[in-house]
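Undergrad: Quick one, structure for this:
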Amino acid sequence: MTSNAIKLGIVGVGKIVRDQHLPAIAKDGNYQLIAAASRHGKVDGIANYPNIEAMLAAEPGLEAVSLCMPPQFRYDAARTALEAKKHVFLEKPPGATVSEVEHLKALAEKNGVSLFASWHSRYAPAVEAARAFLASARLTSAAINWKEDVRRWHPNQEWIWEPGGFGVFDPGINALSIATHILPPMFITSAVLDFPENRAAPVAAHVAFRTSNGLPVTMELDWLQTGPQSWDILAETDKGKMALSGGGAKLAVDGKIVHDEPEAEYPMLYKRFAEIVRAGNSDVDLAPLQHVADAFMLGKRNVIEAFFD
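TA: Just a heads-up that it's a prediction; the model follows:
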């Protein structure tokens, strides 16, 4: 731990916090984790509080907070922290709506603190290599295939099926966070969203995009894929067929692996958060969230058979 470590609190102690945030924070000398707030979970060895208001009142030395509750409940906590002049790390997606995150961005600027919309998949090890390859090539088309088993990755997480919970776009926004970083600017032209008859969020989506210069991009999202999981972005270019697979972990061109490293997304996120806190600026890119909003706005609703966890 550095002598000027950022005093950090974490809000919403659930699966993603235990799997990713706590291990990343523990290994990063830029932080001293001093408190947690959660309705149900607790973190051993530090002070625990029932909510962010109680945590901020009892811990005036806190400098920053990581907000990891479901997106439907994040705005009020973020606003409370920003108005208390605390730097804020937002787990993805940064909010339930585009406009609320825009408001938080303005609020951070008004209060002179940093806001970080943390798109963790952008920090997958092969993403920058894919971006560099595409920048050097002429793209002709691209396809995003993000297919996984919701029962494996989100068991009994009812919030994710509620309005504002995103459904299959919860993992799908990871794909979009990479796509908006490595592909040319694009916009949705059509979408079909498959809603189980007993759920308020989609379990699959079929989306068509067009880049600003007319190139086609497709996206297939599926939450019912068993067996091997698929997190791939494929691109046809004049320099060969690019495949970014494993959620951004591995890059191949014409079947030859050109980049393959172990995943370290959350350590990289916390490194970036420390950078912007110390620099006094924010990092809030809303493009992935805007595409999700557009898909819901433009998409045709297709009702399918009921889903039971």
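Undergrad: drop to CA atoms for contacts and neighbour counts, all remaining ones
TA: OK.
Undergrad: which non-adjacent residue is nearest Pro171?
TA: Trp146 (7.6 Å; Cα to Cα, 6 or more residues apart in numbering).
Undergrad: If you count neighbours, what's buried in the host helix or strand of that neighbour?
TA: Here Trp146 sits within strand 139-147, counting by DSSP states H and E. For strand 139-147, a neighbour-count test (16 or more other Cα atoms under 10 Å) marks 139, 141-147 as buried.
Undergrad: hmm, back to that, contact partners for the residue nearest to Pro171?
TA: 171-172, 175, 219-222, 230-232 (Cα atoms under 8 Å, 6 or more residues apart in numbering).
Undergrad: what's the answer for Lys300, then?
TA: Contact partners of Lys300, counting by Cα under 8 Å, 6+ apart, are 191-193.
Undergrad: Could you dump those into CSV and include neighbour count and distance to Asp28?
TA: Formatted as CSV, the contacts of Lys300 follow (neighbours: other Cα atoms under 10 Å; distance: Cα to Cα, whole Å):
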residue, neighbour count, distance to Asp28
Ala191, 22, 41
Val192, 19, 42
Leu193, 23, 40
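Undergrad: Check this structure for its longest strand and report it.
TA: With secondary structure taken from DSSP state E, the chain has its longest strand at strand 186-196.
Undergrad: Tell me the helices and strands packed up against that strand.
TA: Packing partners of strand 186-196 (3 or more Cα pairs under 8 Å, 6 or more residues apart in numbering; DSSP states H and E): strand 204-211, helix 287-298, strand 300-304.
Undergrad: quick one, which of these is packed in tightest?
TA: Comparing the helices and strands packed on strand 186-196 by mean neighbour count (mean count of other Cα atoms under 10 Å), strand 204-211 comes out on top with a mean of 20.
Undergrad: What angle do strand 186-196 and that strand make with each other?
TA: Orientation check (axes from the mean of the first three to the mean of the last three Cα atoms, to 10 degrees): strand 204-211 against strand 186-196 gives 170 degrees.
Undergrad: Now show me the structure for the sequence below, then we'll compare the two:
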Amino acid sequence: MARTRIALVGIGKIALDQHVPALNASPDWELAATISRSGKVDGIPSYTDFATFLTERPDIPAVSLCMPPVPRYAYAEAALNAGRHVMLEKPPGATLAEVHALQALAKSRGLTLYATWHSRMAHAVAPAKAWLADKTVQKAHITWREDVRKWHPGQDWVFQPGGMGVFDPGINALSILTEILPQPVHLTKALLEFPENRQTPIAAQLTFSGNVSADFDWRQEGPQTWDITVITDKGELALRMGGNVLEIDGKPFAGENTIMGEHPALYARMATLVAQGHSDVDLAPMVHVADALTLGERRITGAFDF
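TA: You can find the predicted model right below:
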């Protein structure tokens, strides 16, 4: 069965590390073009101008946007207006309103819009959700600490307006939290740390209803920490390695210690959505970030440079 052609927009570290390998291995998709100001994929036709791509390649019915959130809306809007299905890397946009607008546009055009959350595809997230389904959550905590110098070397856009700062990785944790908890929670308090020379936070401490809390920090050195613990009336759950390893009461329960299955699962989901004529746009993780930036107490810290 022939694979469907797809174009990848934005050829940076995440695209090369995750999206390209996932597409190369996909039984559903053929990477048929790339669009980037500088990046390329060997053997794949490349474009530097998106409008030119849309005009010259009507044979490619879908695009995957892997670029910073601020410019993403214009590309998604152009793609939908050109009749292409659109897959959005997380976060789906710079604002909630623009994603709502894209959702309405996709619906009016009869096209698929998929706002992806790759961490929800981690190996242990589905088993964690199933285990929690019939339990009462008494307490939950997220510890999400990583080194921005390692994951976004020299990428100043993450500290510019719309870049989200520490919420760029933190929203991954929130995407898992909103997926696995049996009941929704809402933010009640936040403390955000802004370097004196930056426009977005480098650390955040969040408090939610339901005795749920989170600690995000982008200054971690050495081993990185991506953990979620949930204490229930029937035991304790721990998700580690960004949702890929599940422990119950301190013992291994499910998962694999790798993140390489997340993006293949996203593209499989995109193929299903297109085949069914559906969209998938869940903004719950982004709502929590917006609430934190609205409600959060701002604390200025020392300058931060890569």
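Undergrad: And the helices in the stretch 51-200 of the first structure?
TA: Assigned by DSSP state H, counting those that start in this stretch, the helices in the stretch 51-200 of the first structure fall at 52-58, 74-83, 98-111, 127-135, 150-153, 169-182.
Undergrad: among these, which is nearest Ala293 of the first structure?
TA: Nearest to Ala293 of the first structure among the helices of the stretch 51-200 of the first structure is helix 98-111 (7.5 Å), distances taken as Cα to Cα.
Undergrad: Tell me how many other residues crowd the aligned residue in the second structure for Val127 of the first structure.
TA: For Val127 of the first structure, the aligned position in the second structure is occupied by Val125, per TM-score structural alignment. Val125 of the second structure has 24 neighbours, counted by other Cα atoms under 10 Å.
Undergrad: picking up where we left off before, what lines up against the residue nearest to Pro171 of the first structure once you look at the second structure?
TA: The equivalent of Trp146 of the first structure in the second structure is Trp144 (alignment by TM-score structural alignment).
Undergrad: how much space is there between its match and Glu196 of the second structure?
TA: Distance, Trp144 of the second structure to Glu196 of the second structure, using Cα to Cα, to the nearest Å: 22 Å.
Undergrad: again, but for Glu89 of the second structure
TA: Using Cα to Cα, one gets 29 Å for the distance from Glu89 of the second structure to Glu196 of the second structure.
Undergrad: Compare the two and say which is more crowded by neighbours.
TA: Between Glu89 of the second structure and Glu196, counted using other Cα under 10 Å, the more crowded position is Glu89 (24 against 14).
Undergrad: Quick check: the gap between the aligned partner of the more buried one in the first structure and Ala243 of the first structure.
TA: By TM-score structural alignment, Glu89 of the second structure lines up with Glu91 in the first structure. From Glu91 of the first structure over to Ala243 of the first structure the distance is 27 Å, taken as Cα to Cα.
Undergrad: Next: Ser121 of the first structure.
TA: Per Cα to Cα, Ser121 of the first structure is found 16 Å from Ala243 of the first structure.
Undergrad: where's Thr2 of the first structure relative to Tyr31 of the first structure, distance?
TA: Between Thr2 of the first structure and Tyr31 of the first structure the distance is 8 Å, computed by Cα to Cα.
Undergrad: Name the residue in the two with the higher neighbour count.
TA: Taking neighbours as other Cα under 10 Å, Thr2 of the first structure and Tyr31 compare with Tyr31 leading, 23 against 10.
Undergrad: In this structure that one contacts Ser3, no?
TA: No - judged on Cα atoms under 8 Å, Tyr31 of the first structure makes no contact with Ser3 at a distance of 9.8 Å.
Undergrad: if you line the two up, which stretch of the second structure does the helix or strand in which Ile10 of the first structure is found fall on?
TA: Element membership for Ile10 of the first structure, per DSSP H and E: strand 6-11. Here strand 6-11 of the first structure aligns to the second structure at residues 4-9, judged by TM-score structural alignment.
Undergrad: once aligned to the first structure, how far is the matching stretch on average?
TA: For stretch 4-9 of the second structure, the mean distance from the matching residues in the first structure following superposition reads 0.9 Å, by mean Cα distance after the TM-score superposition for the first structure.
Undergrad: Quick one: neighbours of Lys256 of the first structure, just the number.
TA: Residues within reach of Lys256 of the first structure, counting by other Cα under 10 Å, total 11.
Undergrad: so what's Gly167 of the first structure up against?
TA: Residues in contact with Gly167 of the first structure, defined by Cα under 8 Å, 6+ apart, are 160-161, 201-203.
Undergrad: Neighbour-wise, give me the winner out of these.
TA: Neighbour max across the contacts of Gly167 of the first structure (other Cα under 10 Å) = Pro202, 28 neighbours.
Undergrad: any idea how far the closest residue to it other than its chain neighbours is from Met186 of the first structure?
TA: On the basis of Cα to Cα, 6+ apart, the spatially nearest residue to Pro202 of the first structure that is not a chain neighbour turns out to be Phe195, at 4.3 Å. Phe195 of the first structure sits 25 Å away from Met186 of the first structure, going by Cα to Cα.
Undergrad: same check, this time on Pro228 of the first structure
TA: From Pro228 of the first structure over to Met186 of the first structure (counting by Cα to Cα), the distance is 29 Å.
Undergrad: Check Gly112 of the first structure too.
TA: 32 Å.
Undergrad: With Ala252 of the first structure instead?
TA: Distance of Ala252 of the first structure to Met186 of the first structure, computed by Cα to Cα: 23 Å.
Undergrad: swap in Ala47 of the first structure?
TA: Distance, Ala47 of the first structure to Met186 of the first structure, using Cα to Cα: 45 Å.
Undergrad: what's the neighbour count on the aligned residue in the first structure for Cys66 of the second structure?
TA: Alignment note (TM-score structural alignment): Cys66 of the second structure maps to Cys68 of the first structure. Around Cys68 of the first structure there are 24 other residues, counting by other Cα under 10 Å.
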